[in-house]
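Participant: Give me a 3D structure for the following:
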Amino acid sequence: MRFLSILLILLATLSFSFADDNESIHVPLMDLDEDYFSNEYGFRGANWRGKDASDLDADMYPGAGEQERDGSVDYNCNGISGWSKTKGKSNENWLCERAQSRGVVIFGDSAAAAFHIPESFIPKSRNIEDFAKLLNYDHLRKIAQQRRSQRHDRDDDFDVLVHEFDWPHKSWATGFSEDINGESIYMKMRDRNRCNHRDFQNLAVNGAKAKSLIEQVGNFSRDKSDKPSLAFVAYIGNDICKKKLEDMTTVDQYRKQIIDGLTKLDAKIAPGSKVVITGLVDGRILWDTMHDRMHPLGMTYAEVYDLLWDIKGNPCRTWLTSDASMRDKASARAAELSEVALDIAKTAKFNNFEVAYIDLPMKDAIEDWKNQGKDVAELIEVVDGFHPSHTAHRLLSKLIWEKLSTEYPGFLGPLNPNNQMIKKNFGEQGGH
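Facilitator: Sure, this is the predicted structure:
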């Protein structure tokens, strides 16, 4: 068995290398029944999508539709099985049939995937050109492979290779790691209705932008016979982060790309689903928060951003710059695209889902953090000075949930009155 595991990892590593040149390969690599779910955690597996209870049965996966079954098999992988003699039906049917279960899915970018570079990956040379390579997604994959080849035994550290420097199990949308203390939309949906256990999919990809939506919908494992979904469309910055302002996504391009993606989603998602489009972030927050702070390289973030600009290694030249005029113009375009997203939510009609818009509450998160007397810089990733930190993800989860609970409570579904019975009989339902 150990030999087989090693062989699978080697094959996966080779395929992962190939995937660098093919954006569409963002589905679980270790997926024997090809249902897009896996019981392995890495390579787009169970940290990205709920754990598959069986990788040998394509009809058995998280979010599978409720049917009249005898309960002998947990087809939707939520840990509820068996037959109730008193009810005359399977436990799944009587505990969940009126619960309006729905899974959580996010289509998005590296921020949606909780991208994070550990400080241990900062080059020992402290050379700015070496550091610039660290901010290149393809280069990150290469150095991660080198690190992996140096490991002789499995350790407890997060395996950066098989997760592409993403931490989806800590994302504001789909996180389930113990150390997030339940602060994710998925965990809150699970607490609201235990029948939602394991029903999540994080389809975010590093570098993705609005035009990526149609591709990510193609990798979404769902059809109309499955349970409905609560889906988030969250491309918060890459349409703005270009080499120059003229390259930013236009209003017309953005509208078409989002509409095309949602139209494709409508063709496969279950009726009764809900879709939330978030606005783009105002990236001036990054400069305003970080520019005079000291970076681990031993210089201010402003100096790092400008040096990266000089060698064309800056991950967001339109916002991470000392040029205030450029930052303002970038934010103006971001606001325009957010207005388009709002208009789509108000006017576009789809057969199988309702659409809502919310602002990404990063400014609110900052105010919340300030009011607690804490350092705002803790909400921005230390190494790249660009992405929301994992601390920020927990705050975003709280604020987004509050927004939905107040303005769109129907998107969340009702509280399942059978939750305590599920806990009593099935405990942690197999965990994650």
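Participant: use CA for all of it now, contacts and neighbours both
Facilitator: Fine.
Participant: hang on, Pro271 packs against Phe353?
Facilitator: Yes: contact criterion C-alpha atoms under 8 Å: Pro271 and Phe353 qualify, at 6.3 Å.
Participant: which helix is the longest one in this structure?
Facilitator: If you go by DSSP state H, the chain has its longest helix at helix 324-347.
Participant: From the contact counts, what lies against it?
Facilitator: Applying 3 or more C-alpha pairs under 8 Å, 6 or more residues apart in numbering; DSSP states H and E, one finds that helix 324-347 contacts helix 251-266, strand 273-278, helix 284-290, strand 353-358.
Participant: one more, for comparison:
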Amino acid sequence: MTTPKEIFKNTMKVLKYLDTILPNGSFVVITGLVDGRILYKSMHDRIHPIGRSRNDVTYKDFFDYFDCLQFSFLFFLSLSPILQRANQLSDVLAEIVKNHNNFKNFRLHFIGQLFVQVMEYWRKKGGADWQIIEPADGFHDNQLGQQLTAKIIWDDIEKNFPEILGPVNPNNKKIKQIFGDQNGY
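Facilitator: Below is the predicted model of the structure:
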């Protein structure tokens, strides 16, 4: 299991490398770790694609099978120390952004609990959590989830770190007059 010291060391190593290749004035966004319990809670009683033909294999069954093989995605769900470690690792990432944001070519920004924010946004729109999770594994966001993640990141940056985006193009009005509204294209 990754220790706080290891995630600090490895993240700093990557950031120092990025400082050598990113152009001056760049920005890097770091997010906290996802709490796997929210994914499990959203998917455990749904039918996994493997069981779709007979409607007989749930995600819980799928994960239990791997658990029997001693290859489990979900070992952390019942182990409080693992969940505490995930929170510690997220705290280390936030601490790096807060206290080690002194790189030559870029600045750091931290977004904690990103996937929780995505799920909350989707629920407010009337969606269900499972609709934004990849059905094949039940543990990653699908294309819609990625689209919503991009929106949440964009909104967070606009609100908390607008200098990343730079000034609004003063020619936007002229561009719209010439080309019309192309719905973002």
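Participant: Superposed, what's their TM-score?
Facilitator: Remark: TM-score between the superposed chains equals 0.84 [TM-score structural alignment, normalised by the length of structure 2]; 174 aligned residues with a C-alpha RMSD of 2.2 Å.
Participant: which one of the helices and strands packed on helix 324-347 of structure 1 lies closest to His393 of structure 1?
Facilitator: strand 273-278 (14.4 Å; C-alpha to C-alpha).
Participant: Would you mind giving the residues in structure 2 matched to the closest one?
Facilitator: The counterpart of strand 273-278 of structure 1 in structure 2, counting by TM-score structural alignment, spans residues 26-31.
Participant: buried set for the matching stretch?
Facilitator: Neighbour-count burial for stretch 26-31 of structure 2, counted by 16 or more other C-alpha atoms under 10 Å, picks out 27, 30-31.
Participant: Make TSV from the residues you listed and add distance to Gly126 of structure 2 to it.
Facilitator: Below are these laid out as TSV (distance: C-alpha to C-alpha, whole Å):
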residue	distance to Gly126 of structure 2
Phe27	33
Ile30	28
Thr31	25
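Participant: What is the nearest of the residues you listed to Ile82 of structure 2?
Facilitator: Closest approach between the buried residues of stretch 26-31 of structure 2 and Ile82 of structure 2, by C-alpha to C-alpha: Thr31, at 18.5 Å.
Participant: wouldn't the closest one be in contact with Gln113 here?
Facilitator: Yes: judged on C-alpha under 8 Å, Thr31 of structure 2 makes contact with Gln113 at a distance of 7.3 Å.
Participant: re earlier: can I get the helices and strands packed on helix 324-347 of structure 1 in TSV including distance to Lys423 of structure 1?
Facilitator: Listed next are those as TSV, based on distance: least, C-alpha to C-alpha, whole Å:
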stretch	distance to Lys423 of structure 1
helix 251-266	33
strand 273-278	26
helix 284-290	42
strand 353-358	30
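Participant: Now for the aligned partner of Ile111 of structure 2 in structure 1: which residues touch it?
Facilitator: Per TM-score structural alignment, the equivalent position to Ile111 of structure 2 in structure 1 is Ile358. Ile358 of structure 1 makes contacts with 276-279, 342, 403, as judged by C-alpha atoms under 8 Å, 6 or more residues apart in numbering.
Participant: follow-up on the earlier one: next, the mean deviation of the match of strand 273-278 of structure 1 compared to structure 1.
Facilitator: Relative to the matching residues in structure 1, stretch 26-31 of structure 2 has an average distance of 1.2 Å after the fit, by mean C-alpha distance after the TM-score superposition for structure 1.
Participant: what's around Ser325 of structure 1, how many residues?
Facilitator: Ser325 of structure 1 has 12 neighbours, counted by other C-alpha atoms under 10 Å.
Participant: Please pull up the equivalent of Lys398 of structure 1 in structure 2.
Facilitator: Using TM-score structural alignment, Lys398 of structure 1 lines up with Lys151 in structure 2.
Participant: count of residues packed around its match?
Facilitator: With neighbours defined by other C-alpha under 10 Å, the count for Lys151 of structure 2 comes to 14.
Participant: and the alignment partner in structure 1 of Gln84 of structure 2, how many residues sit next to it?
Facilitator: Structural correspondence for Gln84 of structure 2 with respect to structure 1 (TM-score structural alignment): Ala332. Number of residues near Ala332 of structure 1 (other C-alpha under 10 Å) recorded here: 14.
Participant: Also Gln372 of structure 1?
Facilitator: 9.
Participant: Tell me the spacing between the equivalent of it over in structure 2 and Ile153 of structure 2.
Facilitator: In structure 2, the residue matched to Gln372 of structure 1 (TM-score structural alignment) is Lys125. Distance, Lys125 of structure 2 to Ile153 of structure 2, by C-alpha to C-alpha, to the nearest Å: 17 Å.
Participant: Run the chain-centre distance for stretch 91-102 of structure 2.
Facilitator: Averaging C-alpha positions (C-alpha atoms, centre = their mean, to the nearest Å) puts stretch 91-102 of structure 2 18 Å from its chain's average.
Participant: For it, give me every contacting residue.
Facilitator: Outside stretch 91-102 of structure 2, the residues that touch it by C-alpha under 8 Å, 6+ apart are 4, 7-8, 11-12, 30-32, 107-110, 112.
Participant: cutoff 6 Å now
Facilitator: Leu108 (C-alpha atoms under 6 Å, 6 or more residues apart in numbering).
Participant: quick one: buried residues of it?
Facilitator: Applying 16+ other C-alpha under 10 Å to stretch 91-102 of structure 2 flags 91-94, 96-97 as buried.
Participant: Repeat that for stretch 21-40 of structure 2.
Facilitator: Going by neighbour count (16+ other C-alpha under 10 Å), the buried part of stretch 21-40 of structure 2 is 27, 30-36, 39-40.
Participant: How many neighbouring residues does Gly410 of structure 1 have?
Facilitator: Residue crowding around Gly410 of structure 1 was assessed by other C-alpha under 10 Å; the count is 11.
Participant: looking at this, it is in a strand?
Facilitator: No: counting by DSSP: H, G, I helix; E, B strand; the rest coil, Gly410 of structure 1 is not found in a strand; it is helix.
Participant: Quick one: map it onto structure 2.
Facilitator: By TM-score structural alignment, Gly410 of structure 1 lines up with Glu163.
Participant: Now do that match against Pro170 of structure 2, distance only.
Facilitator: Look at Glu163 of structure 2 and Pro170 of structure 2: by C-alpha to C-alpha, they are 16 Å apart.
Participant: Appreciated, that's everything.
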